[in-house]
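In: Could you look at this predicted model? Sequence included:
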Amino acid sequence: MSAARLFVEADLSSGIEVPLEEAQVHYLRHVLRRPDGAPLLLFNGRDGEWRGTLAARGKKAAVAEIGDLTRAQESEPDVWLCFAPVKRARIDFIAEKATELGVSVLQPVVTRHTAVERVNVARLRANAIEAAEQTERLSVPEVREPIDLGRLLDAWPAGRRLLMCDETGGGPPIGDVLGQLDDAARAAPWAILIGPEGGFAESELGAMRRIRDVVSVGLGPRILRADTAALAALACWQALVGDWRRPTPRLATDYRTSKVTV
């Protein structure tokens, strides 16, 4: 039986019981139809990944009885994705795929041409959690409240490099820029900034270019939708700077179901 993989907030260690949320119990009992004693894998972003077994604690309640550690917590790339919100289905897609691609922070950014007025942060976090569960990540990216672009730039942290994707075509190819970075630049914390469907205003482009560690790049000759641009930039960054440069561990995974086989 494949082990269902769950994110929990509680600390994890051998021999303890971790209460499961009602939605998790419903998923395990009524969607996956898992009985007591079914194998689980649990992670919380701090303590690594642990084996567990499902145990009932009432009609609608259940716990995970924690066994042994399967993977220690690992370091992950420190890369933010700062993006102008787009319509619901596409912003959900960004949260899901950016989590798969290893971002540490999802930061919605309100720009002058941003058309979407409301961002459901709880929904984005739920999408990020589900993606982390299915892709064997040991963490879930932080999902932040939307912030005005000007405020974000005013408080930009020293030393964090900003990869600005310039839809005007004024930046050099992203592959050329990232491929020429030295080791110090690769090791630095990063952020990728993607604009709205209408593009950045000229004043916004000027403000971004005044950031000390900004790198302006182009994403090729075609106009990309905002969600496509975000994932394309992340994929390039991971391939040339991030953890795609490391050897890939072999995991016993069924990629049709995205569940780990134990």
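Out: Great, that's in hand. Numbers count the residues shown, from 1 in each chain.
In: drop to CA atoms for contacts and neighbour counts, all remaining ones
Out: Will do.
In: quick one: secondary structure of the residue nearest in space to the middle of the chain?
Out: For the chain, the residue nearest the mean C-alpha position is Thr99 (2.5 Å; Cα atoms, centre = their mean). Under DSSP: H, G, I helix; E, B strand; the rest coil, Thr99 falls in the helix class.
In: Same check on Glu197?
Out: Strictly by three-state DSSP, Glu197 counts as coil.
In: Nearest residue to it in space, please, no chain neighbours.
Out: Sequence neighbours aside, Ala226 is the residue nearest to Glu197 in space, at 6.0 Å (criterion: Cα to Cα, 6 or more residues apart in numbering).
In: Use this one as the comparison:
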Amino acid sequence: MSIPRLYTEHDLAEGEAISAAPGQGRYLGSVMRKKEGDEILLFNGRDGEWKARVTAIRKDDATFTPEERRRAQTIASGPVLLVAALKREAMEWVVEKVTELGVRAIHPVLTTRAVPDRVNRARLFLIAREAAEQCERLDVPEIAEAVPLYNALGAWDGSPLAVAAERRRAVPLAQLPPGPMPALLIGPEGGFTGPELDALARHPFVAMVSLGPRILRAETAAVSALAVLQATRGDWAHQTDE
């Protein structure tokens, strides 16, 4: 049976017992049938991955004691995703899949054609946390507060931003000139409006990119574009030693 992997916000150090996050004790006891003395793996995005033991478990309460670090922490180097707020199920699916693809941060943005006008940040963090636990990454991507598109552009730090722009003349994403990993902006179902695209194009850090001849659903576009970035200039193209 596989060893459960759990994210914790506590510091990890040999012999220093920590308490489980809400839901973890019940998951270990009721779902994974773990008991005191069983081995688990812990990570927190700072101290690497640790082998630990369940030292106490009762209903939803549990205590873990780290014993040995198995993997050193690595610096998060994946792309940043800006994505228009989508319907709940689609947004949660995107967060799960892009966490698996290695994004280091997810920034929901509010656009003219976005259906919801807010996102449940806490819920999206839980989705990302569970995906990180399953895919063996050593951190959980940052989930930012949702902000209007124009606010996000005004606060941008000037680093490269690739914008998936359907029906506009644009370079294929895989043919972007060599350079640092760009952040990626994916629009809503129905696409960006003309004024939004015009505003984006006025910023010198923006590169309009094409994702091919077909119109993709927003969630498909996010996953497809991130796969291209990881394959051409990310950790799919360069061996990593975690």
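Out: Good, I have the coordinates. Owing to the predicted nature of the structure, the values given are computational and were not obtained by experimental measurement.
In: Report all helices and strands that the longest strand along structure 1 contacts.
Out: Looking across structure 1 with DSSP state E, the single longest strand is strand 62-71. When contacts are defined as 3 or more Cα pairs under 8 Å, 6 or more residues apart in numbering; DSSP states H and E, strand 62-71 of structure 1 packs onto strand 17-19, strand 49-56.
In: Which of these sits closest to Gln180 of structure 1?
Out: Nearest to Gln180 of structure 1, of all those, is strand 49-56, at 35.6 Å by Cα to Cα.
In: Can you mark which positions in the closest one are buried?
Out: Under the neighbour-count criterion of 16 or more other Cα atoms under 10 Å, strand 49-56 of structure 1 has Glu49, Trp50, Arg51, Gly52, Thr53, Leu54, Ala55 buried.
In: I'd like the distance between the second one and Val177 of structure 1.
Out: Applying Cα to Cα, to the nearest Å, the value for Trp50 of structure 1 to Val177 of structure 1 is 40 Å.
In: What of the first one?
Out: From Glu49 of structure 1 over to Val177 of structure 1 the distance is 36 Å, taken as Cα to Cα.
In: try Pro39 of structure 1
Out: Pro39 of structure 1 is 46 Å from Val177 of structure 1, by Cα to Cα.
In: The two: which is more packed in?
Out: Neighbour count, other Cα atoms under 10 Å: between Pro39 of structure 1 and Val177, Pro39 has more, with 20 against 16.
In: isn't that one right next to Ser2, touching?
Out: Yes: counting by Cα atoms under 8 Å, Pro39 of structure 1 does reach Ser2; the two are 7.3 Å apart.
In: which of the buried residues of strand 49-56 of structure 1 lies closest to Val121 of structure 1?
Out: Glu49 (25.7 Å).
In: which residues does the residue nearest to the closest one when sequence neighbours are not counted contact?
Out: The spatial neighbour of Glu49 of structure 1 that comes closest, neighbours along the chain excluded (Cα to Cα, 6+ apart), is Phe43 at 4.6 Å. By Cα atoms under 8 Å, 6 or more residues apart in numbering, the contact set of Phe43 of structure 1 is Leu6, Phe7, Val8, Leu12, Glu49, Trp50, Leu138, Ser139.
In: thinking again about what came up before, which one in structure 2 is aligned with the residue nearest to Glu197 of structure 1?
Out: Here Ala226 of structure 1 is matched to Ala218 in structure 2, going by TM-score structural alignment.
In: count of neighbours near that match?
Out: There are 23 residues near Ala218 of structure 2, going by other Cα under 10 Å.
In: what's the answer for the one 4 residues further on, then?
Out: Residues within reach of Ala222 of structure 2, counting by other Cα under 10 Å, total 24.
In: Repeat that for Glu197 of structure 1.
Out: 18.
In: Same check on the one 5 residues further on?
Out: By other Cα under 10 Å, 9 other residues sit near Glu202 of structure 1.
In: ok, it to Thr111 of structure 1 distance?
Out: To Thr111 of structure 1, Glu202 of structure 1 is 11 Å away according to Cα to Cα.
In: Next: Gly198 of structure 1.
Out: The gap separating Gly198 of structure 1 from Thr111 of structure 1 is 10 Å, by Cα to Cα.
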